[in-house]
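# The sequence isn't on hand, but the structure is:
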């Protein structure tokens, strides 16, 4: 009989243990939250681009001649007035000397012609020569005077050319290209080098028809350096193309309004422009706040769910919201939320409707 009593006793013991087991503790989960605020009626559009100088100046001599050694390199910084290249002055000095001799000769000829004219006029009064001889002397004196003026102009030009034997930088800038080689013979106007100012840059890119219609000259923008993402510079729209350079692609130019020591022409950048948002209503919330089992209806507005925090009970309640799209990696909620609501912004898959939570600080 003893074995038959064992089973009832064990069952009673298990039931007693089950009744005496302590209830599970109420776990309060920490929750990161997002405060719902009014969504701005603008959006940031970003465009890849390349930093370019706002202007490139071609440098050349105004006089022909032979170059001396050219000590320029691409990327070299130069100051305004700095000598960049020099012509051999030997030939130019000879031209000045020749022009000076020409002036002396023309001055002597003019003086002799004036003396001859004076004698012919005196002889005409005494009746020794004819009026035709005097007129011939006048013509020769006028020709000699004109030759003197021409010789003086030639001397002035030769001296100016000698003074232009040095090619100087017109402003502070950076050498972009070097076109000439040392000791080469160059003509007047032949390109020697190009340079651009070190404090004036621009970026250009293309936008579609809808975007170009929202821009005006003077629209503010920001330019971020791809190689230095922490460096951003202010800019403004300076040019808007009225004609597409490709199908529905219109050129836009931004001019930087500030500079930085690290920027160089040719650097990759990201241009950002603030434009009116497609929809002015709604609230922007993080993508992580959406409960993943929500539904989207077609291509229009969709119904999704979020957890809304109740400060009176410290609990979250699931609420359906109407969304109208994505803006700047944020979901735009058109209906279902009010300004000032606080929603769960992370870990929503671990929450449930009515669960008690504790708001986490920003650093937690």
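Cool, the structure landed. On a predicted model such as this, the values are computed, not experimentally measured, just so you know.

# can we go C-alpha only for contacts and neighbour counts from here?
OK.

# Helices along the stretch 151-300 of the chain, start to end?
With DSSP state H, counting those that start in this stretch applied, the stretch 151-300 of the chain shows helices at 209-212, listed in chain order.

# That one: strands as residue ranges?
Here the stretch 151-300 of the chain has its strands, by DSSP state E, counting those that start in this stretch, at 166-168, 173-178, 185-186, 191-197, 201-207, 220-225, 232-240, 250-256, 268-276, 283-286, 291-295.

# Tabulate these (TSV), appending distance to residue 49 and mean neighbour count.
Compiled in TSV, those are given as follows (distance: least, C-alpha to C-alpha, whole Å; neighbours: other C-alpha atoms under 10 Å):
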stretch	distance to residue 49	mean neighbour count
strand 166-168	32	18
strand 173-178	19	21
strand 185-186	37	17
strand 191-197	19	21
strand 201-207	6	21
strand 220-225	9	21
strand 232-240	13	19
strand 250-256	10	22
strand 268-276	5	19
strand 283-286	28	21
strand 291-295	36	14
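
# how about those strands in TSV, adding distance to residue 55?
As requested, the strands of the stretch 151-300 of the chain are arranged in TSV below (distance: least, C-alpha to C-alpha, whole Å):
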stretch	distance to residue 55
strand 166-168	18
strand 173-178	11
strand 185-186	25
strand 191-197	6
strand 201-207	8
strand 220-225	18
strand 232-240	14
strand 250-256	11
strand 268-276	18
strand 283-286	42
strand 291-295	53
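
# Which among these is found nearest to residue 133?
When these are compared by C-alpha to C-alpha, strand 185-186 sits nearest residue 133, at 50.7 Å.

# on contacts alone, who are the packing partners of that closest one?
Helices and strands touching strand 185-186, as assessed by 3 or more C-alpha pairs under 8 Å, 6 or more residues apart in numbering; DSSP states H and E, comprise strand 65-66.

# I'd like the next helix or strand past the strand it packs on.
Proceeding C-terminally, strand 65-66 gives way to strand 77-78 as the next helix or strand, assigned by DSSP states H and E.

# Can you give me the first-to-last residue distance of stretch 60-72?
The first and final residues of stretch 60-72 sit 14 Å from each other (C-alpha to C-alpha, to the nearest Å).

# same thing with stretch 334-344?
Terminal residues of stretch 334-344 lie 18 Å apart, using C-alpha to C-alpha.

# So what touches that stretch?
Stretch 334-344 is contacted from outside by 31-38, 281-283, 289, 306-309, 319-324, using C-alpha atoms under 8 Å, 6 or more residues apart in numbering.

# what about the strands of the stretch 151-300 of the chain, which gets the closest to residue 21?
strand 291-295 (35.2 Å).

# next up, a second structure to put side by side with the first:
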């Protein structure tokens, strides 16, 4: 009897199992989160150039006469005051020249006294008609010649006295010795640079502009400056000076950037970056991670209506370190998927989030 009941029980169990499977709920499709960003101004429109903080005035100091350096009184980096002695030349030669001119002044003064007395005697004799007029005129001319000679020698004495003072090189104003190019015992010529003084006061940033981009810049162009010691903080400035010729070695053009933001905590020698907004450039840029390609054609994923993504072909410029400029294909208010683009497919619904993992309601942004 058990043998006859088993065949009937097995089909009944199968029916119960199949009916139970049919009652399970279908699995929900999960929506993939996607980090999105909006295109930013391209680096081509806001290029940065490394630079160094310099003094607004940095005169090159030199002796006005030549000679042998006998004393060096300051070192590089030392702060100096106006009229402070910086270096001295051996004064022996200029002192001998000064002594020689003093002796010449004394001789000229004695000669003038002699011809003056001679002229006075001839004038007395002329009044008594004991000498001719020509003899008196000759004595008068000798007196005038002696007087002019004395004035000439006194002028030469003043020059020699000035040269004696030129043997001491003094600071023209307060500042810091930026460079030193002389040592004790060195023979220098007149006008040869001995020190470079970074004068107190305004500070600037010196940058080098590439030859191919030089024509895009002009004096007065507004820029922004970021000091390496204060990252993230930018100070307004402008191009104050552009070199008219390229450096023969680097083939770059020097440019000086003046601060226009008032007092800036910039110290000599600090590194800085200068951001220049070039005219005529309005391209956008996206992160490198947002760009992908198919058959050599680049594209990005744009989030559209209903948070569904679509493939957007773009034309790009030269790749940067972290971004790539987009020349055509995007608008500034588009939302672009910035990560995981290789696993997406057209029409896929995503959950847009920002870099802080916060959900973005793109429909509300439009």
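Perfect, I can see it now. Computed from a predicted model, the values in this text were never measured in an experiment.

# Put one on top of the other, what's the TM-score?
Superposed pair, TM-score by TM-score structural alignment, normalised by the length of structure 1: 0.70. Supporting alignment: 344 aligned residues with a C-alpha RMSD of 4.5 Å.

# ok, so what distance separates residue 309 of structure 2 from residue 347 of structure 2?
In terms of C-alpha to C-alpha, residue 309 of structure 2 sits 5 Å off from residue 347 of structure 2.

# Flag every buried residue along stretch 130-143 of structure 2.
Buried positions in stretch 130-143 of structure 2, judged by neighbour count with 16 or more other C-alpha atoms under 10 Å: 136, 139, 140, 142, 143.

# More neighbours: residue 309 and residue 347 of structure 2, which one.
Applying other C-alpha atoms under 10 Å to residue 309 of structure 2 and residue 347 shows that residue 309 carries more neighbours, namely 22 against 14.

# host element of the aligned partner of that one in structure 1?
Structural alignment places residue 309 of structure 2 opposite residue 318 in structure 1 (criterion: TM-score structural alignment). Element membership of residue 318 of structure 1 [criterion: DSSP H and E] is strand 315-327.

# Now do that strand: distance to the chain's middle.
Relative to the mean C-alpha coordinate of its chain, strand 315-327 of structure 1 is positioned 39 Å out (C-alpha atoms, centre = their mean, to the nearest Å).

# same check, this time on stretch 37-47 of structure 1
A distance of 21 Å separates the C-alpha centroid of stretch 37-47 of structure 1 from that of its chain, computed with C-alpha atoms, centre = their mean.

# Contacts for it next, please.
Under the criterion C-alpha under 8 Å, 6+ apart, residues 205, 270-277, 279-284, 327-328, 339-340 lie in contact with stretch 37-47 of structure 1.

# switch to 6 Å and redo it
By C-alpha atoms under 6 Å, 6 or more residues apart in numbering, the surrounding residues in contact with stretch 37-47 of structure 1 are 270, 271, 272, 273, 274, 275, 276, 277, 280, 283, 284, 339.

# what about that stretch, how long is it end to end?
Terminal residues of stretch 37-47 of structure 1 are spaced 28 Å apart (C-alpha to C-alpha).

# in it, what counts as buried?
In terms of neighbour count (16+ other C-alpha under 10 Å), stretch 37-47 of structure 1 has its buried residues at 37, 39, 43.

# re earlier: quick one: buried ones out of the contacts of stretch 334-344 of structure 1?
The neighbour count (16+ other C-alpha under 10 Å) marks 31-34, 36-37, 281-283, 289, 306-309, 320-324 as buried among those.

# Can you tell me how far residue 297 of structure 1 is from residue 333 of structure 1?
14 Å.

# What is the equivalent residue in structure 1 for residue 143 of structure 2?
Under the alignment (TM-score structural alignment), residue 143 of structure 2 pairs with residue 141 in structure 1.

# Provide a list of residues in contact with its match.
For residue 141 of structure 1, the residues meeting the contact criterion (C-alpha under 6 Å, 6+ apart) are 113, 114.

# Quick check: the helix or strand hosting it compared with structure 2, mean distance?
Applying DSSP H and E as the criterion places residue 141 of structure 1 in helix 131-163. Its matched residues in structure 2 lie on average 2.8 Å from helix 131-163 of structure 1 after superposition (mean C-alpha distance after the TM-score superposition for structure 1).

# In JSON lines, list the buried residues of stretch 37-47 of structure 1 along with secondary structure.
Output for the buried residues of stretch 37-47 of structure 1, formatted as JSON lines (DSSP: H, G, I helix; E, B strand; the rest coil):
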{"residue": "37", "secondary structure": "coil"}
{"residue": "39", "secondary structure": "coil"}
{"residue": "43", "secondary structure": "strand"}
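
# closest to residue 350 of structure 1 among those?
residue 37 (24.8 Å).

# just to revisit the earlier point, wait, which of the strands of the stretch 151-300 of structure 1 is closest to residue 25 of structure 1?
Distances from residue 25 of structure 1 to each of the strands of the stretch 151-300 of structure 1 were compared by C-alpha to C-alpha, and the smallest falls on strand 291-295, at 26.2 Å.

# And that closest one, what does it pack against?
In this structure, strand 291-295 of structure 1 makes packing contacts with strand 302-310, judged by 3 or more C-alpha pairs under 6 Å, 6 or more residues apart in numbering; DSSP states H and E.

# one step back: residue 297 and residue 333 of structure 1: which has the busier surroundings?
Neighbour totals were compared for residue 297 of structure 1 and residue 333, and residue 333 leads with 25 against 9 (other C-alpha under 10 Å).

# The more buried one - nearest residue in space that isn't next to it in sequence?
Using C-alpha to C-alpha, 6 or more residues apart in numbering and skipping the chain neighbours, the partner closest in space to residue 333 of structure 1 is residue 323 (4.3 Å).

# measure the one you found to residue 239 of structure 1 for me?
In this structure, residue 323 of structure 1 and residue 239 of structure 1 are separated by 37 Å, where distance is defined by C-alpha to C-alpha.

# ditto for residue 9 of structure 1
Distance of residue 9 of structure 1 to residue 239 of structure 1, computed by C-alpha to C-alpha: 94 Å.

# Equivalent analysis for residue 180 of structure 1, please.
Remark: distance between residue 180 of structure 1 and residue 239 of structure 1 (C-alpha to C-alpha) = 34 Å.

# Please consider this matter closed, and thank you.
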